[in-house]
Structure formats: C-alpha cells, structure tokens
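Asker: Here is a sequence together with a model predicted from it:
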Amino acid sequence: MPTAQQYKALVAAFSITFLEIGTFKSFGVLVSPMKEELQTNLMTLGFAIAVSHAMGSFFAPIISKVTESIGERLTIIIGGFMASVGLILSALVNDLSWMTFCFAFVGIGSAMSFIAGILAISKYFEYHNQSTAIGVSYAGGSIGVMLCPPVVEELKKLFGWRAALALVGATNANLIVCGMLIRPIQRYRRIKPSTQINQERTSREKFLKIIQLWKQKLLQPFYVLAVKPIFIAVLVARLFSTMIYSGWAIFLVPHAIDKGISPEKAALLSSIGGVAAIFGRLLPGPILDKEYISVVKLIVLVSLLNSGAYFADHWLYVFWTLSLGAVVNGFYFGLEPVLAFPISVDVLGTDLTRDGFSLTFMPSAIGEMLGGFLIGKYSVTVVS
C-alpha cells in the first residue's frame, strides 16, 4: 500500500507533467496571432516554439547529474521559477529572436522540473508498481493537453495572446509548489573538517577534485552506448517519434483550420487527443508490471497504428474523421514517452537505467526542433 509521501510525490509529478506538456500544447492556439503580430512565417515560428520544449531535453544528461547533486526537490523548484519567468518575459518581447531565447529558458526550466519529478517517482516506487506510477505521472500531461488549449483559447479571446501567454507563465509558478511536495528519500550529512588549517590546505585539492568528478559525471551517461550499442536504436526511434509529436502538438489546430474546421472545433481536437492520451499514459503500466507483453512488442504495435492514422489524414476533412485521427495520434503520443523508462530498464538493466533514461531526452530535443521547423516549412510550401 503506497504511503502518504508516495501519494504526495505522485500528485506533484502528475501536476508537473500537466503544466509542462499542457503549456507546450497550448502554443498551438497562439500560433496565428503570434505569426501576424511578429510578422514571421510558420517555419520560423514553429522552430521557436519547438525550442521551448526541446532545449531542456537536449541538456537532460546534465540535468540528471544536477538532480543527483542537489536533489529532486530543489531541481523542481529552480526549474519552476525559470519556466514561469521565461514565459512571462516571452509575452513582453517584440522580436522573435528574443522570444526564442526566452522559450529556450522556459525549456530548460520545464525539463528540470519534469525530469526531476519522474526520477523522484522512480525512487519512491522502485520496488512496487513502478511502471504504473510513472504512467499515472505522465497522465497529467494528457489531461493538460485536453484542458489547457481550450482555456488558453478563451484567454486569448478575452485578453489577447500576450496576456494569455503571461497568465500561462504565472500558472507555471505552481511548479515551485510541486517541488515543495517532494521530500528527499536519502539524507546526507556534512563532514566537518577537524581543523581550519586542514580545510585551507586542502581547499584547492577539493576544488580540482570536484571539477574532475563533474567531467566524469557529464560523460558517464554516454558510457551506456559503449556497453549496450543496441540502445542507439532506441534513441533513433525517439528522434523520429518526437519529430512527429512536435508537428502534431504545434500544428494540429492550424492544420484543422486549413481543412475548413472552425477554430473552436480545431481547439477541441486537442482535447480529444488529450483524452486518448490519458488512456495511453495509464494503459502500459499495469500491462508491463504484470508482464502481459514486452515493452518492445508494445511500442512496435502502437507505432504501426499511429503510422496508419497519419497515412489516412490526407483523406480526412470532416470533423468526426479528424477526431478519430486525433484519438489514434493522442493515444500513441500518450503511451510512447511512458515507455522510455521501462525500455531503458529492459535494454540496459537496472544499474544503467538512470543514465540511459536521461539520454533518451537528447534525441527528443533534436526531434522536436526539427519537427517544428520541417513541418512548418512543409506547411509554408503547401500553402504557397
């Protein structure tokens, strides 16, 4: 039976993913007014928005080591502050270059909170229902995908896109509260030097030792690729998956509007995809914990299903058919990230899981930036 502190940690991780992924998905309803006011194109704007979600993932191995040093709680708090401030500042700038910089700041802060939250859950539920707990944590993102875009759409109508973005930033300050709910599992005690003279004599040696230690820590995650080269296939799969996700998250609403769907119904597609993603988040945990199917077979099965939905999109122009496509896509994008941790365990083993899991965020970062850029470029080509 989970303890009260385990439930608190689960609520915190659930809320973090709700805010992090819900915020990213909400950019879709702000694309059109941002494009007009900033006088840019979808290709460039798509890249800038993708940076908000990708930059932090690119630095995931470093974030993982920072979390080891200062703990999950403090990492989440610092990340929440960065995400909130970055979003508020991005609502004030008039230049896309500065906005991209602010979005990068947001991305690093969001990733710090997100990665630390998942790592905390993996510790709290290390010996019981770990996959289920991680799936529940990720389900917060699916509900964020479902609820945030319609709310931001209404805020945009009432106050304009800048005020709506600033309010989203203020809401992200709740990540700090989420960090407060996480308590360290292990407590460390400081060893006081015996004499002040000894402390002064060894201070330079300690500093050099810390520098050397951090060099080893930063390179340590890449060691798993030498030990288990097959894990490269997992990283390549994550690259292509997140390329597709980035385009879906940013351009689903504009894409539906281009097909003749009203803005209100187009925003509703995000909610429909979010509902499907909830099932995608929650389904794999019990299945994998009870070993009904291997994680590799599960990801292959849902990938084939998602590919079929994208292939059929060319012929979908009616709202209910687009809704079916959103259900399949949402289910896949809900399930795929949840499998990153268990597939790291399956391929690498328990000892290398933490480093391998942090590495999966790097191809995600590259994929998200490429997805926003390339799909935006394709949209410009098709429209012109």
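Answerer: It's in.
Asker: C-alpha only now, for contacts and for neighbours.
Answerer: Noted.
Asker: the strands in the stretch 101-250 of the chain, which residues?
Answerer: For the stretch 101-250 of the chain, no strands turn up when DSSP state E, counting those that start in this stretch is the criterion.
Asker: L87 and I108 touch, don't they?
Answerer: No. The pair L87 / I108 is not scored as a contact, 11.9 Å apart, by C-alpha atoms under 8 Å.
Asker: Apart from its chain neighbours, what residue comes closest to S122?
Answerer: Distances taken as C-alpha to C-alpha, 6 or more residues apart in numbering place Q130 nearest to S122, at 6.3 Å, with adjacent residues excluded.
Asker: Distance check, L324 against A309.
Answerer: Distance, L324 to A309, using C-alpha to C-alpha, to the nearest Å: 8 Å.
Asker: circling back: and the residue nearest to S122, how far from I121?
Answerer: Q130 sits 8 Å away from I121, taking C-alpha to C-alpha as the criterion.
Asker: Same question for C178.
Answerer: 13 Å.
Asker: overlap in contacts of these two?
Answerer: Counting by C-alpha atoms under 8 Å, 6 or more residues apart in numbering, the contacts common to C178 and I121 are A13.
Asker: thinking again about what came up before, so what's the residue count around the residue nearest to S122?
Answerer: By other C-alpha atoms under 10 Å, 21 other residues sit near Q130.
Asker: and here's the other structure:
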Amino acid sequence: MYRSNKDSGWSWVVCCGSFIAFLLETGIVKALRLLLPSLKEQFSTNTWVIGLIISLAPGFGAITSFSFGAEAITTAALPIYFDKFYDTSNGITHAGISISFMILPPLTQFLLDTYGWRGTLLILGGLNLHLVLCGALLRPLKISKIDYNHDSINDLSLKRTAFTSTTLVNKLKNLVQYMDPDLLKRSSFLNLLCMVTTSGYCFTGWVIYFVPHCEDLGFLPFKSALLATIGGVGYLAGTIVFPIAGRVLSAKTILYVSAVVMTLALATDSVMRVFNSYIGIMLSSFAVNIGFAVSFCCVFKELVVVVEEDKLSNAVNWIFVGYSIGSISSGFLSGWLYDRFGNYIKSFLFLSVVSALSVTPWLASGFKKAIKRSQRRDYSIIKDTDIKLNKK
C-alpha cells in the first residue's frame, strides 16, 4: 500500500512546468501576430492567409492532443497531481498566459526591430524548445491500491493497442474507441465544449489581430504592444478573481458573467476604435481578458465535476479539439473580414457576437429544465385537484 502524493512538493513542480508550458505555447501565438504586417508585406499575400497560418500554431497542437499537445497534456495532468489545491493550481497554470502577454509582445517587438522577422522566428523557436523540459517534469505519483482501478488499466491497454494493431481498420477502430466519443452524447459536456469553442474563436481572434488593428488605427508599434501588455494584466487579474468568485458563485453563474463581460468588452472595443480612443481600447483590453481568464479556468473546474476521473484525460482532449476548431476558424474568418472590408472593426464586432453565443446551449438547457419543472408542477396541481373532487 502506498500513500497518495497528491498536493505534495512535486505536484507544485509540475504546476510550475504547466505554467511555463502555457506561457510558451500561448506566447508564441501572441509573438507571431506582431510579425503579421512584416510577413504579409514579405510574401505579398492576404491577411487571412497569415492569420490562418498563425492560428495553426495552437490549433494543430490541440487537434492532436489525443497524442500530444503541451497545454492539453499539462491540463489533464493537474487533477492527477492536485486534489485540495486544484483550483489554485489551475489559476497558477493559466497565469502563464497573462505573463506571456506582458513580456513577449515587447520582447518580440525588440527582436523584430533588431534581428528582423527571420532572426525573431529563430529565437522564438529556441524558447519553445523548453517545452521538452516541461514534459520531463511529468512523472507518475505513488498511489494506493484502492485508487488503482481496472478502468485505468483498460484505458492504458486500449491506448497501446490503438497504435499497435496490425491492420489499419483495427487501428482506426481502436483509436476512435480510445477517443471515447460517448462523451459527446452528454449535454453537460457539450455545453462546456461549445463554450470553449466560441471562447477559443474570440481569444485567438483577439490575440492575432489586436496589435495589427491598433497599428492600423495609427498607434505606434510600441504603444500597440503596450495595449497587449495591459490585456495580459487583465488576464492575470482574472486568474486571481476566479478562485475567489468560485467560493461564492456556482460555475454556471461565473460562466454567464464572464460571457457577458467578454461580449460587452469586445463590443465596446469596436466602438472605441471608431472614436480612436486609446484609453477606451486599453480598458476594453483589460476587461475582455478578465473574461477570457475566468471563462477558461471555470470550464476546467466544471469539467472535473461533470466527467469521471478515468474519462477526464479524453474529455480534456476533446475540449482542446473544440478550442482548436474555434482558433483556426478565427484565424481565417477574422482575417478574411479585414480583407473584405478594409478594417478590423467588423472583425472585432463579430467576435462580440460569437462571445454572446457561447452561453446559448446553457440557456437552452436551463429553459428546457424550467419547462419540465413547470409541467410537473401543473400536473401535480391537476392531480391534487382531482383527488379533492373525488373525495367530495
């Protein structure tokens, strides 16, 4: 028998590795979007082409998260290493995104001015090699025999046979079974998946096109990068607010509030750009990233509740697949809207519309439950009335 080492010292080492993984994997997208004008000019192509290529950086890793993908793996690992302090570790991990917003935009701008876009890409690639070290920190914890169940054994066996079967058909069948498509039949999980997909669309659209949009309005590159840094401060504030709000409000309420904040901030951002207000854009950048941070943290907290522990790894993978679909779609569509209308205002306005749609499944589910409760109440009243009449 072994004692569980959850919430132990090594767990916090893994949490630091997850923090760095989020910092680097999200930061590379934030850094690449600073190269968008240079790459567009260098290759004489449309905005949506460069945006789509940049969005593939997080999108490809998320789509392949059933096999690899830094953010998906580290996110799935946190419940293994944490129990009592899971919310805290989740917040620390997502704080890596905010730190990347604060340090990588000015760093990338400096590298771009000094070494050009080729040298900048070379240095950013070297930074991302540190993800290997983050993966090396993930090692098995000693657990008690009570926690070691047959489901985990079958899951590992299925994963092994998915890639060692002799025929291609068997490989595909085993792989589909390993992906656990039954999760998609759960309405509670689909609601979370929809939330992440729409949030991924809005988040990636903001990350890729925010600075180019500011420069398009006439702001200097340094001031545009500073606005992105303010957004990073907002994301950090969101990771701090989330554990506090989680003690008072339910996960669904937090998701509703974060969706409203994101929608209003993105809509306000579009209005401020019409009036070319630097302070207004700064405030909307701060607010929308608070919404992003709270939304993503809350999704993963709720995921632990609605999905069993032995299915959590596949559930996280599906979540990142949904995120990648939204991310890649935003890289293409937001850039296409710019090429079509000649400015980013409509692109960001459409981001606010997509953000408003993020809670639609939750509202529809709640509306259906309210109708069922009303029908049961009416049936109970009719039944009681019939009983009283029969007695008379």
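Answerer: Received the coordinates, thanks. Values in this document were obtained by computation on a predicted structure and should not be read as measured data.
Asker: residues near the alignment partner in the second structure of S122 of the first structure, how many?
Answerer: In the second structure, the residue matched to S122 of the first structure (TM-score structural alignment) is P79. Applying other C-alpha under 10 Å, we find 23 residues neighbouring P79 of the second structure.
Asker: same question, C178 of the first structure
Answerer: Neighbourhood size, C178 of the first structure [other C-alpha under 10 Å]: 24.
Asker: How about the contacts made by the closest residue to it other than its chain neighbours?
Answerer: Excluding its sequence neighbours, the residue lying closest to C178 of the first structure (C-alpha to C-alpha, 6+ apart) is A12, at 4.7 Å. For A12 of the first structure, the contact set (C-alpha under 8 Å, 6+ apart) comprises G117, C178, G179, L181, I182.
Asker: And the second one, what's its match in the second structure?
Answerer: Same thing as C178 of the first structure. Applying TM-score structural alignment, one finds that C178 of the first structure aligns to C134 in the second structure.
Asker: Roughly how far does its match sit from T204 of the second structure?
Answerer: Distance from C134 of the second structure to T204 of the second structure, counting by C-alpha to C-alpha: 23 Å.
Asker: With adjacent residues omitted, what lies nearest to L127 of the second structure?
Answerer: L24 (7.4 Å).
Asker: tell me the secondary structure for that neighbour?
Answerer: Secondary structure, DSSP: H, G, I helix; E, B strand; the rest coil: L24 of the second structure is helix.
Asker: Can you give me the neighbour number for it?
Answerer: L24 of the second structure: 26 surrounding residues under other C-alpha under 10 Å.
Asker: if I look at the residue of the first structure sitting at the aligned position of it, how far off is A111 of the first structure?
Answerer: Counting by TM-score structural alignment, L24 of the second structure corresponds to L19 in the first structure. Taking C-alpha to C-alpha as the measure, L19 of the first structure falls 11 Å from A111 of the first structure.
Asker: Could you do H314 of the first structure as well?
Answerer: Look at H314 of the first structure and A111 of the first structure: by C-alpha to C-alpha, they are 34 Å apart.
Asker: cool, and T202 of the first structure?
Answerer: 36 Å.
Asker: Of those two, which one has the most company?
Answerer: Neighbours per residue, other C-alpha under 10 Å: of T202 of the first structure and A111, the larger number sits with A111, 31 against 10.
Asker: Which parts of the stretch 151-300 of the second structure are helices?
Answerer: Applying DSSP state H, counting those that start in this stretch to the stretch 151-300 of the second structure gives helices spanning 168-178, 187-216, 221-246, 251-274, 278-306.
Asker: Between the ones you listed, which one is closest to G119 of the second structure.
Answerer: When the helices of the stretch 151-300 of the second structure are compared by C-alpha to C-alpha, helix 221-246 sits nearest G119 of the second structure, at 18.5 Å.
Asker: ok, which stretches of the stretch 51-200 of the first structure are helices?
Answerer: Taking DSSP H, counting those that start in this stretch as the criterion, the stretch 51-200 of the first structure carries its helices at 60-70, 72-90, 96-124, 130-159, 161-172, 174-181, 196-219.
Asker: Just list what the third one packs against, helices and strands only.
Answerer: The one in question is helix 96-124 of the first structure. helix 4-26, helix 42-58, helix 60-70, helix 72-90, helix 130-159 (3 or more C-alpha pairs under 8 Å, 6 or more residues apart in numbering; DSSP states H and E).
Asker: before we move on, back to that, is it correct that the match of S122 of the first structure is in contact with Y86?
Answerer: Yes. The criterion here is C-alpha under 8 Å, and P79 of the second structure meets it with Y86 at 6.6 Å.
Asker: Determine the number of other residues adjacent to V145 of the first structure.
Answerer: By the criterion of other C-alpha under 10 Å, V145 of the first structure has 33 neighbours.
Asker: for F207 of the first structure, same thing?
Answerer: Neighbourhood size, F207 of the first structure [other C-alpha under 10 Å]: 11.
Asker: any idea how far Q199 of the first structure is from it?
Answerer: From F207 of the first structure to Q199 of the first structure the distance is 12 Å (C-alpha to C-alpha).
Asker: counterpart of K35 of the first structure in the second structure?
Answerer: When the second structure is aligned by TM-score structural alignment, K35 of the first structure is paired with K40.
Asker: what's the helix or strand for that match?
Answerer: Secondary structure assigned from DSSP states H and E places K40 of the second structure in helix 36-43.
Asker: name the helices or strands packed onto that helix?
Answerer: Partner elements for helix 36-43 of the second structure (3+ C-alpha pairs under 8 Å, 6+ apart): helix 47-63.
Asker: on average, how far is the helix it packs on from the matching bit in the first structure?
Answerer: On superposition with the first structure, the mean distance recorded for helix 47-63 of the second structure (mean C-alpha distance after the TM-score superposition for the first structure) is 1.0 Å.
Asker: Who are the packing partners of that helix?
Answerer: Helix 47-63 of the second structure packs on helix 9-32, helix 36-43, helix 70-81, helix 187-216, helix 312-341, going by 3+ C-alpha pairs under 8 Å, 6+ apart.
Asker: what do you get if the cut-off is 7 Å, keeping everything else the same?
Answerer: helix 9-32, helix 36-43, helix 312-341 (3 or more C-alpha pairs under 7 Å, 6 or more residues apart in numbering; DSSP states H and E).
Asker: Take those and lay them out in CSV including distance to F292 of the second structure.
Answerer: Below are those laid out as CSV (distance: least, C-alpha to C-alpha, whole Å):
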stretch, distance to F292 of the second structure
helix 9-32, 13
helix 36-43, 23
helix 312-341, 13
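Asker: Of the ones you listed, which is nearest I99 of the second structure?
Answerer: Using C-alpha to C-alpha, the nearest of these to I99 of the second structure is helix 9-32, at 6.6 Å.
Asker: before we move on, back to that, put together TSV for the helices of the stretch 51-200 of the first structure, with distance to L269 of the first structure on each row.
Answerer: Rendered in TSV, the data for the helices of the stretch 51-200 of the first structure read as follows (distance: least, C-alpha to C-alpha, whole Å):
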stretch	distance to L269 of the first structure
helix 60-70	30
helix 72-90	24
helix 96-124	25
helix 130-159	9
helix 161-172	20
helix 174-181	26
helix 196-219	41
